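Asks: One predicted model, sequence on top.
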Amino acid sequence: MRPANSPLSPDAGARIDQYLAGLGLGFNPALLRRERSDQIARLEALSDRALLARGLHRRDIPRHVFRDLFP
């Protein structure tokens, strides 16, 4: 079950949390996550085949979405 105010599935949310935690950020990334959740949700809605056509695996979505901030 996802929170009422989030377009993300629990799995997508967990992948984002794991990615951001792995960066060892010294701040709370909640604002960044909220700002990009629509983009993440659009990518999560694609089939695995459509993601592969873009050169992505589902596990790569957080890195792809935040690539401008955390190369």
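Replies: Yep, it's here.
Asks: Could you use CA atoms for every contact and neighbour count after this?
Replies: Noted.
Asks: Now do the SS call for the residue sitting furthest away from the middle of the chain.
Replies: Centroid-distance maximum for the chain: residue 26 at 18.9 Å, with CA atoms, centre = their mean. State at residue 26, reduced to three classes by DSSP: H, G, I helix; E, B strand; the rest coil: coil.
Asks: alright, now check it against this:
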Amino acid sequence: MDRDGNLNLAFVPPIDPLIDEFLAGVGFGFNPGAMRRACRREALKLNARSDAQLALFGITRDQIPAYVLRRQLPGHAPDLRLAA
């Protein structure tokens, strides 16, 4: 809510297509449901953050799936370089 009392809502793109695209890109011919469900909660929380907040984690919005699956798929984890 701004100073004038107006509610400002930001559009947040859905995270599920990004997860699907990431898993397909790392070589899964199908979407492993258990892996997708395991990362979805954290992905939704990150997706609700602003781009500036994501930058504090060292990621961009399109890197959320790789970030939340970094433990299961370490070879595809994003390069986390925190901004100074």
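Replies: Received, thanks. Keep in mind it's a predicted model, so treat the numbers as computed, not measured.
Asks: center of structure 1 - which residue?
Replies: Note: structure 1 centre (CA atoms, centre = their mean) maps to residue 62, 3.5 Å.
Asks: Now do the same for that residue: its match in structure 2.
Replies: Aligned counterpart of residue 62 of structure 1 in structure 2: residue 65 (TM-score structural alignment).
Asks: Name the nearest residue to the residue nearest to the centre of structure 1, sequence neighbours excluded.
Replies: Of all residues not flanking residue 62 of structure 1 in the chain, residue 16 sits nearest, at 5.5 Å (CA to CA, 6 or more residues apart in numbering).
Asks: counterpart of that neighbour in structure 2?
Replies: Per TM-score structural alignment, residue 16 of structure 1 is aligned with residue 19.
Asks: Next: residue 53 of structure 1.
Replies: Aligned partner of residue 53 of structure 1 by TM-score structural alignment: residue 56.
Asks: Relative to residue 70 of structure 2, how far out is its match?
Replies: Applying CA to CA, to the nearest Å, the value for residue 56 of structure 2 to residue 70 of structure 2 is 17 Å.
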